[in-house]
Structure formats: structure tokens, C-alpha cells
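In: The sequence isn't on hand, but the structure is:
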């Protein structure tokens, strides 16, 4: 599977290790510093997104949803709301016949450029998430979590971005995502995190991996 998902890329297979304490402390310190700096630097963008959501659709600016966190604990994940308030809650995107009918006027743009995920910078400051890690999954979508667990991918904080997101995003299935998440845990280091982060920037700018369904986010959640 590794050769098919990213030919020529040298990575450890899943299950090889759990990150050590020193790396975990350094990663947490960098998460806090980078999230705080990003919130300040991107405050005009955050304000513009909030105004766009509020001005184009009645309802709250933020969408809050319970998701799986580290060690299969649960936390409230925050996003800019991209669907109308009448949308059925916690329904996987694949269950919608016509997602465009539920999308707010600003929602499609926010998703295409991953701007809807920016409130998760606050989740990082709270300690629920990291900048890089397996993407958080809604509680109802237990299959992906079950696939991740034997690969040690539930042992770390979920991330704003992850190895699976820069290796296919919506173009890989749950088994492939879980495998990639396991590879991430097996290869965790500050250098590998930086590699994932900078590939994320390139992926977002090029919009690679959104062709299967441009209105579905990377964890299959409709909001």
C-alpha cells in the first residue's frame, strides 16, 4: 500500500514506534507558539470569514461538533459554518443527495481554500489538537477510528493537517487514510512535521485532492 500511495517516498511502516516524551514536549510548545502567532497574523482573515458567514446565512458563525481526540477521548471541534442551520447534524457528507442545496453562499469558497478549518487554531491552543496529526473524525464515523487504532494513530492528538491530507485528501478511502495516519505516527519528528506542513500549503494552493467531491471536507463531515 505504501508504494502505491506515495511511490519513491521513504517512510517507516506503521506500528514501528510511539513518539518519545522529549519530542512530544517540543511539539506541544511549537503547536502553542505557532497557533498563537497564526491567530494574530490571520486575524483579518478570520474576521472576514466570520463576517462572510454571518452576512450570507442566518445562524451562528461557528459550527461546533464532537469528534474523536487522542486516546479515543472526545472534544468539541470548531469550524466556520459552511452549511445552513437546517442541515441534519452529524450526517456524513456521502449521505447527502444534493449537498449544494445545504451549502451557504460563502461555504463553498471557505471549503475550497480550507478557510473553514481556521477556528481549529483555538482547539490547538486548548490542547485538543496539534498543527500536524491525523485529522479529527466525527464520533458517528467510528470505522476510520477502528482502522487507525491498531496502527497507533489514535495515540496522538489529531491535527489541523496530516500526512493523509497531503497524500490524496479526498482521493483515498478510509483504509488508505488509516494506513497513512499510521505511517505518520511511525515517522513523527519535527522535521517530518515541517515536511507535512509545507506540503499542506502547496496542496491547499493547488487544490489537489478535492476532485472527488469539491464540497466534501477531508474527514467526510458536511459542515
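Out: Received it, and whenever you're ready, just let me know what you need. Every value quoted in this text rests on a predicted model; they were computed, and no experiment measured them.
In: C-alpha from now on. contacts and neighbour counts both.
Out: Fine.
In: dump the residue contacts of residue 214.
Out: Going by CA atoms under 8 Å, 6 or more residues apart in numbering, residue 214 touches residue 112.
In: in the chain, which spans are helices?
Out: 2-5, 21-41, 43-56, 107-112, 120-126, 142-148, 174-186, 190-206 (DSSP state H).
In: which helices and strands sit right next to the last one?
Out: With contacts defined as 3 or more CA pairs under 8 Å, 6 or more residues apart in numbering; DSSP states H and E, helix 190-206 has these neighbours: strand 130-132, strand 159-161.
In: quick one: which of the ones you listed is nearest residue 39?
Out: strand 130-132 (12.7 Å; CA to CA).
In: List the contacts of that closest one.
Out: For strand 130-132, contacts defined as CA under 8 Å, 6+ apart pick out 28, 31, 35, 121, 124, 157-163, 193, 196-197.
In: Pasting the second one now:
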């Protein structure tokens, strides 16, 4: 299973890199002009077998901070250029580098923050049995508007039903949704609490382990 998926990912990533080379270069130049350096946003996420890795994205927000030096909320830092980049999913292009490195796949559960790790149930943690993806089943079912419980259920459903045909179907639907700008929210935190905050508020969870540092 993992052999064909890895081969497919590498071949598809090479083709996409060649096809998208011009948009990638133009996006990089736009970010450099409008947001400055660095061009790429990096963040530690949890991947295959719960191992941390650095995810790459084009920057869409400034580094504006308050008087105490803390970053301002996302909705106060995202720019018009950043919103446009997100709506077209251009910010995801650098994750092709993650695919080449073996951190990610084209299709799989989206990689989430390290601090969420203690809050998954045993069933939800099955999402880490495959490489995280640039797109996935949860993304074609609603992208940023799927609640956490439904998102994790879809992630586990994907893990339990992996196949080449399912991957191709998800990629095709993703392309259609991106072209239609369907289900995209500029700042997700406006309508959804962070997963750890939501689970703490609901209570009743049993921490599985300490989050990876």
C-alpha cells in the first residue's frame, strides 16, 4: 500500500512542480513584495506515526505584535494579498517540498499542531497511521467548515479505505473546489475554536500523552 502511494506521490509532485512552476515563482515574488522576507512560513506539525516535521507554506500574514511582543490575532495580521493567496490555495504549493522529503503525501489527513497531540482519542489517533496530505477526504467534504469531530471521522474513514482510486477521486474534487473557491475561509479561527481549547471546554477527555516538543 505505502509503496504505490509513495511512487504516485513522487511522480505526481514532479509533474505538478513542472506545471505550476510559473505560478509558484509569481506567488513567491508577490509574497516578497507585499509581505517581505521570509517568503515561506514554517511550522512544526505532527505527521506519520506521530512524528513532528516542518511544514512549508507561502506566508499570508504579517508579524505584527502587540506592546507586549505577542503576535496579534490572525484576523488582524492577514492581508488582502494573503486572503487572495489562500482563496486560490496558492499558499499550499511549497508543500510539494514536504512530499519530496517524505513528510507528506498528496492525499491524507491534514497535519495539525503538535499541541493537539494529547487530546486525540485512540480512534482519532489512527489519522497518524498514514502520511498527512495536502488535501484529504475532510477537505472535499467542506474544507475549513467541517467541525473537529466530523473531520477526524473522515480522516479515519480515509485511513480505513485507502486506494489509488480514492486518492484520484479526492484530487479531482479538490481541483474542482479550488477552481470554484468552494468552502474556503480566510481565517478559520473565526468560526472554529482550536481543537485543544474545544476539547478542554467540553471536558471528559483523557490525555493520551504529552505533546511532542
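Out: Cool, got the structure. Treat the numbers as computed from the prediction; the structure is a model and nothing was measured.
In: Just say which of the helices of structure 1 is most tucked in.
Out: Mean neighbours per residue, mean count of other CA atoms under 10 Å, is largest over those for helix 174-186, with a mean of 24.
In: What span of structure 2 is that one aligned with?
Out: Under TM-score structural alignment, helix 174-186 of structure 1 corresponds to residues 148-160 of structure 2.
In: and residue 173 of structure 2, what does it touch?
Out: residue 140.
In: OK, contacts around the residue positioned nearest the centre of structure 1?
Out: Against the mean C-alpha coordinate of structure 1, by CA atoms, centre = their mean, the closest residue is residue 135 at 3.9 Å. By CA under 8 Å, 6+ apart, residue 135 of structure 1 lies in contact with 158-162, 218-219.
In: What's the match for it in structure 2?
Out: Taking TM-score structural alignment as the criterion, the aligned counterpart of residue 135 of structure 1 in structure 2 is residue 110.
In: rewinding a little: a markdown table for the contacts of residue 135 of structure 1, including neighbour count and distance to residue 75 of structure 1?
Out: Shown next, in a markdown table, are these (neighbours: other CA atoms under 10 Å; distance: CA to CA, whole Å):
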| residue | neighbour count | distance to residue 75 of structure 1 |
| --- | --- | --- |
| 158 | 26 | 11 |
| 159 | 21 | 13 |
| 160 | 23 | 14 |
| 161 | 24 | 17 |
| 162 | 26 | 18 |
| 218 | 24 | 18 |
| 219 | 20 | 15 |
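In: which of the residues you listed also appear as contacts in structure 2?
Out: Shared with structure 2 under both residues aligned by TM-score structural alignment, their matches' CA atoms under 8 Å, the contacts from those are 158-162.
In: Could you report the neighbour count for residue 73 of structure 1?
Out: Residues lying near residue 73 of structure 1 (other CA atoms under 10 Å) number 11.
In: same thing with the one 5 residues further on?
Out: Residue 78 of structure 1 is flanked by 20 other residues according to other CA under 10 Å.
In: Measure how buried the residue lying closest to it once chain neighbours are set aside is and give me the count.
Out: Nearest non-adjacent residue to residue 78 of structure 1, counting by CA to CA, 6 or more residues apart in numbering: residue 64, 4.8 Å away. Per other CA under 10 Å, the neighbour tally for residue 64 of structure 1 reads 15.
In: Looking for the alignment partner of residue 64 of structure 1 in structure 2.
Out: So, by TM-score structural alignment, residue 64 of structure 1 is matched to residue 42.
In: Could you double-check that its match sits in contact with residue 60?
Out: No. Residue 42 of structure 2 lies out of contact with residue 60 (CA atoms under 8 Å); the separation is 11.8 Å.
In: sorry, back to before: of all the contacts of residue 135 of structure 1, which two lie farthest apart?
Out: Largest separation among these by CA to CA: 158 and 218, giving 12.9 Å.
In: Next, the contact list for the residue lying closest to residue 156 of structure 1 once chain neighbours are set aside, please.
Out: In this structure, residue 156 of structure 1 finds its nearest non-sequential neighbour in residue 70, 5.1 Å apart by CA to CA, 6+ apart. Residue 70 of structure 1 makes contact with 128, 154-158, according to CA under 8 Å, 6+ apart.
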